[in-house]
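> Below are the sequence and a predicted model for it; my questions follow.
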Amino acid sequence: MAITDWPTDERPREKLLARGAEALSDAELLAIFLRTGQQGMTAVDLARKQLTAGGGLRSLLDSSPEVMARLPGMGTARRALLLAALELGRRYLAAPLERGLPLDNPDKAGQLLTARLRGLPYEVFACLFLDNKHRLIAYEQLFQGTIDAAAVYPREVLRRAMEHNAAAVILAHNHPSGVAEPSRSDHAITRRLVEALGLVDIRVLDHLVIGDGGWVSLAARGAL
């Protein structure tokens, strides 16, 4: 049976418009992107097949374009549409990272950095540069590594902070494993950066480790 033969209130697109996106299953939401199925299966059937092959929604959406291309029924047009939607979502979540935003609440920084860094398949070290009232000057991703490490150079962080005339910084990096627990090396690089930036009176307000379930604040752990 084609989706067009389903009761109107059960078709994914109509169901979304009538009940809201939260009423749809993962397969139904994905089916809206796919629009059509394949011979002998509806778009929802195809979406379920892709979710199974991709290891679930999170794994599918976090996969590289090359891996995504190997999913059943995921042609170039569908892949481009899905990747564009993912990037729109990321940009929407990160839109508050605008110059002049006061980061007076630790949760605010955590939410913004999580929107940028969570789910990346490689490690990224980033920095929020702040003025003396803790308003955002700039956000930069300074270093990118492999799946389990990123080389961080204090001299480069110091150089960028001085170029931005920053009075304070918030450091952050993600753990591709999804586990946000700080490692020994995370504590070590934090101490090195606190010392290097402190030489020119630039404060390190926090270092956030981003994982799948949220973030861990080294400042809250008393590690700064």
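Yep, that arrived. Numbers count the residues shown, from 1 in each chain.
> alpha carbons only for contacts and neighbour counts from here, please
OK.
> Please name the residues that touch H164.
With contact set as C-alpha atoms under 8 Å, 6 or more residues apart in numbering, H164 has these partners: 129, 137-138.
> one more time with 10 Å, if that's ok
Contacts of H164 were listed using C-alpha atoms under 10 Å, 6 or more residues apart in numbering, and they are 129-131, 137-138, 158.
> tally of neighbours for D201?
Applying other C-alpha atoms under 10 Å, we find 13 residues neighbouring D201.
> same deal with K133?
Residues near K133, counting by other C-alpha under 10 Å: 12.
> second one coming, line it up with the first:
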Amino acid sequence: MKTQTMTIHELPEEIRPRERLLMNGPKSLATYELLAILLRTGTQKLNALQLGMKVLHHFDSLYELKTASHTDFLQIEGIGPAKAVEIQAAIEFGNRLNSTFIAKKGLITSSEDAGQFFTEALQDFQQEHVLVYFLNTKNEIIKQETVFIGSINTSVAHPREIFKAAVRCSAVSLIIGHNHPSGNPQPSQADIDFTKRLIACGELIGIDVLDHIIVGQERFLSLREYGAFLS
């Protein structure tokens, strides 16, 4: 009597690879489960999980699978031209992701450097813009983001959004800056209070706030040098 292979959709939900990925993240899946998601369907004899395991067992190592040719994949029963192409495309996509790097947008080693960057970016605005430079361990700028437009106050400027952006780009530190359209870079009490609040939040989650630069007309002020970073 011919037995019917149980499809993935017939398996208990807690062991289906897509559902497990959604619940626990991609790192929780075995390699054959990741392959099963790529393959999507199996054959009459094997479901996608079993086929993924068969593909892995066909090769002596993941490196051999990674460097396999289209013909190599076609030698596996259950892998036709379409599935072979899908596997090769996924491997190449992974290779390209692995070779990427975060584009560096400049190096900041002092308040003077920071002031120059913020002055160039903010000096021409007629409304206050709040800009953040996110830095790596070498103080290279890996991302810059205007976090909001308008005067700094606690109802508008919330550290949560700034640190969410920092975590997303894996920043280890940041420098914030904004412009005073009046041309006078003298900090307001709101500027100082917000800076201290930002520093405190950064200390809690391990992301250093290195400085807060205020850009005026043809000059800037560093709140670190001004003393606002002192407790």
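Received, thanks. Everything quoted here is computed from the prediction, not taken from an experiment.
> Find the helix or strand that A190 of the second structure is a member of.
helix 189-205 (DSSP states H and E).
> The helix or strand just after that helix maps to which residues in the first structure?
Towards the C-terminus, the helix or strand next in line after helix 189-205 of the second structure, according to DSSP H and E, is strand 208-215. Mapped onto the first structure with TM-score structural alignment as the criterion, strand 208-215 of the second structure occupies residues 203-210.
> I'd like the contacts of H164 of the first structure written out as a markdown table, with secondary structure added.
Shown next, in a markdown table, are these (DSSP: H, G, I helix; E, B strand; the rest coil):
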| residue | secondary structure |
| --- | --- |
| F129 | strand |
| L130 | strand |
| D131 | coil |
| I137 | strand |
| A138 | strand |
| L158 | helix |
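> For the second structure, which segments count as strands?
Ranges of strands in the second structure, per DSSP state E, are 129-135, 141-149, 173-179, 208-215, 220-222.
> residue range for the longest one in the first structure?
Residue correspondence for strand 141-149 of the second structure in the first structure, counting by TM-score structural alignment: residues 136-144.
> Give me the buried stretch members for stretch 209-224 of the first structure, please.
Residues 209-212, 214-218 are the ones in stretch 209-224 of the first structure that count as buried (16 or more other C-alpha atoms under 10 Å).
> From one end of that stretch to the other, what's the distance?
Taking C-alpha to C-alpha, to the nearest Å, stretch 209-224 of the first structure runs 14 Å from one end to the other.
> contacts for it?
Stretch 209-224 of the first structure is contacted from outside by 58, 106-107, 110-111, 113-120, 124-125, 171-183, 186-188, 190-191, 194, 204-208, using C-alpha under 10 Å, 6+ apart.
> run the last query once more with 6 Å
Applying C-alpha atoms under 6 Å, 6 or more residues apart in numbering, the contact partners of stretch 209-224 of the first structure are 172-175, 178-180, 206-208.
> Which members of the residues you listed define the maximum pairwise distance?
When the contacts of stretch 209-224 of the first structure are compared pair by pair using C-alpha to C-alpha, the farthest-apart members prove to be G178 and D206, with a separation of 19.8 Å.
> Of the two, give the one with the bigger neighbour count.
Neighbour totals were compared for G178 of the first structure and D206, and D206 leads with 24 against 17 (other C-alpha under 10 Å).
> Show me which residues of the helix ranked longest in the first structure are buried.
Ranked by residue count, the top helix of the first structure under DSSP state H comes out as helix 76-94. Of the residues in helix 76-94 of the first structure, those with enough neighbours to count as buried (16+ other C-alpha under 10 Å) are 79, 82, 90, 93-94.
> Closest one of those to A27 of the first structure?
When these are ranked by distance to A27 of the first structure (C-alpha to C-alpha), L82 comes first, at 13.6 Å.
> you'd agree L107 of the second structure is up against E140?
Yes - counting by C-alpha atoms under 6 Å, a contact exists between L107 of the second structure and E140, whose distance comes to 4.4 Å.
> Between the two, which has more neighbouring residues?
Set side by side, L107 of the second structure and E140 give different neighbour counts by other C-alpha under 10 Å, the larger being at E140 (19 against 16).
> Next, the contact list for the more buried one, please.
E140 of the second structure is in contact with 106-107, counting by C-alpha under 6 Å, 6+ apart.
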